[in-house]
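Trainee: build me a model:
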Amino acid sequence: MSKLWVYGPSTALGSERIDVAELLEQYGPVRPDFMDKTGFHTLYATPDDVSAMDLAVESIEKIDDGWWRDAVDGLVHVSSTSVLTAPGNAHLLQARLDLKKETFVLDINDACTGFVRALAVVDAIIAAGLARTVLLVAADTYTKLYDPSELKVSPLFSDGASVLIVSGAPLSNVPDGVVAHEWEIIASTFRSEGGHAADLCITPDALRESGHLTMNGGAVYTFVLRNIAEVVQDLTDQAGSLDDVSWYVHQGSRTVVTAVEKVLNAEQGSLFRSAGYGNVVQSSIPFQLADASGDESTIGFLGFGVGLTIAGAVVRQRRI
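Mentor: Take a look at the predicted model:
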């Protein structure tokens, strides 16, 4: 497996705070245990004039660009709420950041498993020599995809963005405040059941530029239960053992994370970390990494959702 030098992540949230209890009081009623099952008490939305690309730029601008700008020759952007249908936000972001025209630019239309799958793509891009240093950006504004009264989705999602700088070699002149690691992907696995796409999807909508989000939460939960044990076994077979892995799991809801914890033999409640900011789609794992100590020697990623898909990876990690 090739080694990657990873810097960050940096993250950004929507500026408008949403109190979930107040949202439910306004548009309910709901079951008494609703918030216990979802797990989220606070969410964040963007104003109407702020796009997913604006959030992406905000996350990038938090990293001083004096040390990485000249090194970056690749940009991979993951989103399902791009400003335009085509081109996607990666190309618009390349112009917005004034990156050189030789930059390898790629848009990935993905969601909840987007970070795990995009990391595999970036690894392949670097290994193939298409780029040496890649900005891996994830950004979405899901709160624009539904009305607040749609309680199957509105108490779950926040608008968020994240960025990692991923390189095939160590970068120089890295500021002291930037978190840096050496990564080696030692296991990865992916599952898709496109026949269940309608259970969690964004469809065209005359009233919303980015479309309309619909979700059958029970079907998504059943999909995860149907596949998670097989995915974990596949990662075990590749990595040899998962005993020392520190896990970062997509924060779909407390209920689904609890189900994953049981399969991983993790302490109940230990992997649900997003009560204060909600489900930020493909940025879910980077948000957790931003809050982590970064000292773990082996980390694992599990994402699941839109597709329906599930993806996992195990990474050896060394802080540098």
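
Trainee: please make it C-alpha for all contacts and neighbour counts, starting now.
Mentor: Will do.

Trainee: excluding chain neighbours, what is closest to Ala111?
Mentor: Distance criterion Cα to Cα, 6 or more residues apart in numbering; nearest residue to Ala111, sequence neighbours excluded, is Gln282 at 5.3 Å.

Trainee: hang on, isn't the one you found packed against Arg117?
Mentor: No. With contact defined as Cα atoms under 8 Å, Gln282 does not count as touching Arg117 (9.8 Å).

Trainee: and this one, so I can compare the two:
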Amino acid sequence: MYGRRTGTPAVAPVLTGLAGWLPSAVVTNDDLAARFATTDAWIRSRTGIARRHVAKPGEATSDLAVEAGRRALVSAGTGSADTVIVATTTPDRSCPATAPVVAGRLGLVEAAAFDVGAVCTGFVYGLATAAGLIAAGVAERVLLIGADTYSTIVDPQDRANAVIFGDGAGAVVLRAGDPGEPGAVGHFDLGSDGTQEELIMVAAGGSRQPFTATDTSRQDLHFSMRGKEVYREAVTHLTASARNTLRHAGLKADEIDHFVPHQANLRILRSVSDELGLPPERLRSNIESVGNTGAASIPLALADAAARRIVQPGERVLLSAFGGGLTWGSCLVDWPELAPTPHPYEGGEEPTP
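Mentor: Model (predicted):
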């Protein structure tokens, strides 16, 4: 079943390519400890993060998205896609969208291209959008990229958020296929609660509060998050969405081989995994080495797990995300046989298993 209100379509999105990309600059906990008079132990204990990659000056979201997208197309054994979707909170510009720029740089100049803005849930929303386009016969092959450069919107003087967020991009290629074949993506659960938009926000820069050089405060110009409240909401909605998805699929939690949530905070991930009754070894996370990369976090975690050969063909993978809006969403993937996936770190080096 796709979503909560529709039946299983005759055509489903099938995962055929996967890749990630991270900028080369790295900020360690020791770097931040010097800036904020804190310690590596304090940061690890509250976030589970040891380091994060950040874009260099002049390096934009599209630059990361293009490289992740190029590598995903190579993984899929194709150079083409008729649709390009970029899920991001940090587009290159407020106008135009980033996806057409990415498509053009990849040589996909006639592809349909648009952005999805669901903050950290953007990749799951993008998967659902791709599923709808494929089921309707509008698209045959979709390149979906989650890409964010949070370093461009997080105040470097804000300890609470500067220790959490990193930059990166992850991408998948989806083709039209059969709902029962390996790689099929489905059983979506999506939701939102706009009455709590203030919990995760960049206040200024939109039509509600346009940026002005004289009146916009530093705080309103940067990303803000009310951490304690977000923690509670994230655990609640991630757990409920994952359970809804399992119910749609007629599955129990112990039938899931891998749980890959949005890499928000290791304490959140463990709490949700515990609520679902999943053993710790089924939780997949790479937050220690990349931090919270927004819409890029799920595909980056998938690329990391695939490169380490942790996920095997035929295994069931549950994806769940929560982000600003508030938004949340989950879906299932029957893991396919993919071409060897290079590790998302710059240079593509394989990690030690």
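
Trainee: tell me how the two chains score on TM-score.
Mentor: Once superposed, chain against chain, the TM-score is 0.87 (TM-score structural alignment, normalised by the length of the first structure); 307 aligned residues with a Cα RMSD of 2.5 Å.

Trainee: for Ile186 of the first structure, give me its contacts.
Mentor: Residues near Ile186 of the first structure by Cα atoms under 8 Å, 6 or more residues apart in numbering: Met1, Gln238, Ala239, Ala313, Val314, Val315, Arg316.

Trainee: filter those residues down to the buried ones, PyMOL style.
Mentor: Only the buried entries of these go into this PyMOL selection, using 16 or more other Cα atoms under 10 Å:
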select buried, resi 239+313+314+315+316
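
Trainee: take the contacts of Ile186 of the first structure and write them to TSV, including secondary structure.
Mentor: Converted to TSV, the contacts of Ile186 of the first structure look like this (DSSP: H, G, I helix; E, B strand; the rest coil):
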residue	secondary structure
Met1	coil
Gln238	helix
Ala239	helix
Ala313	strand
Val314	strand
Val315	strand
Arg316	strand
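
Trainee: quick check: the aligned residue for the residue nearest to Ala111 of the first structure in the second structure?
Mentor: Using TM-score structural alignment, the partner of Gln282 of the first structure in the second structure is Ala295.

Trainee: how many neighbouring residues does its match have?
Mentor: Using other Cα atoms under 10 Å, Ala295 of the second structure is surrounded by 38 other residues.

Trainee: Pro148 of the first structure too?
Mentor: Neighbour count for Pro148 of the first structure, taken as other Cα under 10 Å: 16.

Trainee: do the same with Ala259 of the first structure
Mentor: Per other Cα under 10 Å, the neighbour tally for Ala259 of the first structure reads 15.

Trainee: which of the helices or strands spans it?
Mentor: Element membership of Ala259 of the first structure, judged by DSSP states H and E, is helix 254-264.

Trainee: residues in the second structure aligned with that helix?
Mentor: So helix 254-264 of the first structure sits over residues 266-276 in the second structure, by TM-score structural alignment.

Trainee: does Leu127 of the second structure count as helix, strand or coil?
Mentor: Applying three-state DSSP: Leu127 of the second structure is helix.

Trainee: what's the closest non-adjacent residue to it?
Mentor: What sits nearest to Leu127 of the second structure in space, not counting adjacent residues and going by Cα to Cα, 6+ apart, is Leu144, at 7.3 Å.

Trainee: in the first structure, what residue corresponds to that neighbour?
Mentor: By TM-score structural alignment, Leu144 of the second structure lines up with Leu136.

Trainee: doesn't that match fall inside a strand?
Mentor: Yes. Assessed with three-state DSSP, Leu136 of the first structure lies in a strand.

Trainee: burial of it, as a residue count?
Mentor: 23.

Trainee: if we can go back for a sec, post-alignment, the match of helix 254-264 of the first structure versus the first structure, mean distance?
Mentor: By mean Cα distance after the TM-score superposition for the first structure, the fitted stretch 266-276 of the second structure averages 1.1 Å away from its aligned residues in the first structure.
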